[in-house]
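Chemist: how would this look folded up:
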Amino acid sequence: MKTEITGKTLKALGFAEGKILGLALEILKNNFQDIEANEVQKLLKKVKNYPENFLDDEILSVLATAIIEEANPRSDGIIELIANAKTYTVFGEGYIEDGAKNQMNIAMKLPVTEAGALMPDAHQGYGLPIGGVLATRNAIIPYGVGVDIGCRMALSIFDIPEKYYFGKDAMYKRELIAHTKFGAGQNYSGNERADHDILDSDDFNATPFLKNLHGKAWAQLGTSGGGNHFVEWGIIDFAERDEILNIDKGRYVALLTHSGSRGFGATVAGQYTKIAKEICKLPKEAINLAYLDMNSAEGQEYWIAMNLAGDYASACHEVIHKKLTKAIGAKVLVKVENHHNFAWKETLNGEELIVHRKGATPAGKGVMGIIPGSMTAPGFLVRGKGETSSINSASHGAGRLMSRTKAIQSITKSDMKAILKDHNVTLIGAGLDEAPMAYKDINQVMAAQTELVDVIAKFEPKMVRMADDGSRED
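Modeler: As a prediction, this is how the structure comes out:
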């Protein structure tokens, strides 16, 4: 069916009159004439709300970049990069596109860079690639952290054996829909709003900018983002007893969530990226890696804001997990949480550095983490080995095999329904761009990082909710 999308349609999706709207219309005309209009509209809405997710898209990357550039204006470069990029370790090199490697090469030329690594799920991002780990001296890069600050995984393992999950699909689906809310701008109002200690943090009073974001943070507390963010029920399999977690061999019902700091974090990222670009003027190829000196007022402000956004993201997960745990009347045996899109002060080779993990999981010795696959592929509960060459890091997921455009062009609704049926997975929401086939083989990704993590248990998704994007929820 021919796609008929006009400027009026794009304005309804949130595009303002101007060059970006014109660019979107041109891209539509040249590439999406034979795609169902509803699917294209859902995709364009995602580009508008989450442009950073489309920077590796062969067709939509130009539009995504333009949207980000408009929000974060460029400045002329004057700080010279070092002549030769410092070396870094690549894990799963055969699965990683050149665009991600090229971005990492540029990051390794920054005068503040000390070390780097690229994870096996890496792909092109904005500034630092997704899956890039970068250690710097006394400097923090807002786009080395990313837009969705503190985005994280959270896993609750319940005292419910696997056999008690099956046959209760209606109950699990009802509670999942009742206690979650997804997508850009989604919030709670009035008595629906959750309460949490994070709202009383003194850090909200650290600057007028943060104080003004308190209302937004409260309204969106306990909601989830769009794109690949999810809340899902599943079964986690411990092949043997884990003494450290004190959990016996067996298969348990579990809840797994993936989301970040919502509009609060995105606003922080936009504000301090602009400030960094005004202060730190880099050559054109590195301009999106503008950094702030940690000894400067701006660097300290961003550090406070970033950590608050990370704590806020954790609070959102806590609210969701508490609601759903109470709804099903369960007891939590083990709770594990880890985050990416963040920066940490860590000691590497005897020196304290700022370690940026943009789409990479902390994997220091003994550190627990969760590495998800897709809505039908397994996820893995892991324990880090503390590998120095990866800067104590591992992948944060499977990584995309297809761009979002390629996915909606090549995957049909019947294809998606068939793979969900084959894996006995119930899906609520999500578009074709999040189809399982659009992701790399998680088993290959895990095989590329055996020296980084030990697998403790395997999680199998059973009921997945993602951003609605017009999908029905009944």
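Chemist: From here on, just use CA atoms for contacts and neighbour counts.
Modeler: Fine.
Chemist: can you pull out the strands in the stretch 1-150 of the chain?
Modeler: Secondary structure of the stretch 1-150 of the chain (DSSP state E, counting those that start in this stretch): strands at 89-90, 113-126, 128-136, 139-140.
Chemist: ugh, wrong one, the stretch 201-350 of the chain
Modeler: Under DSSP E, counting those that start in this stretch, the stretch 201-350 of the chain gives strands at 230-238, 250-259, 292-293, 332-339, 342-348.
Chemist: Serialize the ones you listed to JSON lines and add fields for distance to Gly127.
Modeler: Formatted as JSON lines, the strands of the stretch 201-350 of the chain follow (distance: least, Cα to Cα, whole Å):
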{"stretch": "strand 230-238", "distance to Gly127": "25"}
{"stretch": "strand 250-259", "distance to Gly127": "21"}
{"stretch": "strand 292-293", "distance to Gly127": "14"}
{"stretch": "strand 332-339", "distance to Gly127": "19"}
{"stretch": "strand 342-348", "distance to Gly127": "14"}
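Chemist: next up, for comparison:
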Amino acid sequence: MAKLKLKGKDLRVIGYPEGPVISIAMNVMERNYKHHTTEQAIDILKDVLTAPADYMEDAVLAPVAQQLLPKPAPEGVEISLNTTGISFNVFGSEFIEPGAMNQMYQAAKLPVSLAGALMPDAHAGYGLPIGGVLATENAVIPYGVGVDIGCRMCLSVFDIDPKELVQREPYFTRELNEATLFGGGRQFDNATEHEVIDRPEFDQLPLLKALQGRAAKQLGSSGSGNHFAEFGLVEIKEKDPVLGIEAGAYLGLLTHSGSRALGANIANHYTKVAKQKRRLPGEANNLAWLTMDEQEGIEYWMAMNLAGDYASACHHVIHAKIAKQLGRQPLKMVENHHNFAWREMYQGREVIVHRKGATPAGKDVLGIIPGSMTAPGFIVKGKGELASVNSASHGAGRKMSRTAALNTITRHAL
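Modeler: The predicted structure follows:
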């Protein structure tokens, strides 16, 4: 008896759709029903086509049935970008690299975008560019906040003659090295007690619970990258009513660091969730958002705020250690953060303002914009400019990345 030999047109005639199912069905039938006639094989395939769900448990015909069942829609909704984006102001455009500009143009086309600005120290990042400011409607973008959630500057101003920095340099160097840890992944041998580690959010979200122990051991550490802790001269030219410090020269302790592994894990987890819920095309993929009235968005907002408070606590631990060693309490502490999202009013409506590598600069809001390694930084006070969405740069900007600098500039030249 001749072996069964089917043709693709035999299956198309009875209604099989174009695609992999035809070759799969032919292969299954010819291997498992090789002694059946063509008519018998076609009758079997007609039955599978009529009710594929009935054959999902069939040891032989299940692969055919599986191909015939409607495919589940991919998780999340595929979203198109607007053809034209919102307009946004660019400050210092001649110094901003094309990659950062392109990322901001992508963000401006999101259906949830309402306003934006690009700071003069902007450069390309993941999702929103570093130095990008974006106001959205009822939506938070995890990669619009960034990985190092709540990264911040913190300055303690001490009534100590800054000449002591030169006269007692080894002492101040030792205090910096003993007050914190630098390096990716580093943590203290023993956890530091602090109320932020006992926050109820750690018990409310399984993701946070798994990170609690590590967060406790990294509290007060500084991480790596462009993070630093340094002493320096603080010059106040004239008394400002908001800053409240008399004109003069003071000793300052300035630190820059963020939320360590806690923030990174929150960012990566909820970015993945956002991408599953809202699929965006190509380069805009990292700008997936969560709405503020869905469970995942509420969870992210809760976790983001915890990470921001944790980052602040890291600075306060460092500053408290050094203040104790100096035997002085600071006259003033100035602190501001970036890599965060805020609920704010903008032109009469509530928005979510993302400042990724940008400093809040609302009316009379104090901040610090640090210089490069060889240039001074500044204590600043916001003017509340709508043109920048109440924002300012978070640093001096850069002509090259740290990696490029290490490869092209010698220590002697620096």
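Chemist: got TSV for the strands of the stretch 201-350 of the first structure, with mean neighbour count and distance to Ile96 of the first structure too?
Modeler: Shown next, in TSV, are these (neighbours: other Cα atoms under 10 Å; distance: least, Cα to Cα, whole Å):
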stretch	mean neighbour count	distance to Ile96 of the first structure
strand 230-238	24	25
strand 250-259	23	23
strand 292-293	22	29
strand 332-339	18	22
strand 342-348	19	22
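Chemist: Pick the most deeply packed of the strands of the stretch 1-150 of the first structure.
Modeler: Most buried of the strands of the stretch 1-150 of the first structure, by mean neighbour count (mean count of other Cα atoms under 10 Å): strand 128-136, with a mean of 30.
Chemist: That one relative to strand 113-126, how many degrees between them?
Modeler: With axes from the mean of the first three to the mean of the last three Cα atoms, to 10 degrees applied, the angle from strand 128-136 of the first structure to strand 113-126 works out at 170 degrees.
Chemist: now strand 128-136 of the first structure: how far from the chain's centre is it?
Modeler: Put simply, strand 128-136 of the first structure sits 14 Å off its chain's centre (Cα atoms, centre = their mean, to the nearest Å).
Chemist: before we move on, back to that, closest to Val40 of the first structure out of the strands of the stretch 1-150 of the first structure?
Modeler: With Cα to Cα, the closest approach to Val40 of the first structure among these belongs to strand 113-126: 22.2 Å.
Chemist: re the thing from before, switch the strands of the stretch 1-150 of the first structure over to a markdown table; also include distance to Lys249 of the first structure.
Modeler: A markdown table is the format used below for the strands of the stretch 1-150 of the first structure (distance: least, Cα to Cα, whole Å):
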| stretch | distance to Lys249 of the first structure |
| --- | --- |
| strand 89-90 | 34 |
| strand 113-126 | 29 |
| strand 128-136 | 32 |
| strand 139-140 | 43 |
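Chemist: Can you say which of those strands is nearest to Leu63 of the first structure?
Modeler: Leu63 of the first structure sits nearest to strand 113-126 of all the strands of the stretch 1-150 of the first structure, at 13.0 Å, using Cα to Cα.
Chemist: Mind giving me the packing neighbours of that closest one?
Modeler: Helices and strands touching strand 113-126 of the first structure, by 3 or more Cα pairs under 8 Å, 6 or more residues apart in numbering; DSSP states H and E, are strand 89-90, helix 98-107, strand 128-136, strand 393-395.
Chemist: Tell me the counterpart of His394 of the second structure in the first structure.
Modeler: Using TM-score structural alignment, the partner of His394 of the second structure in the first structure is His396.
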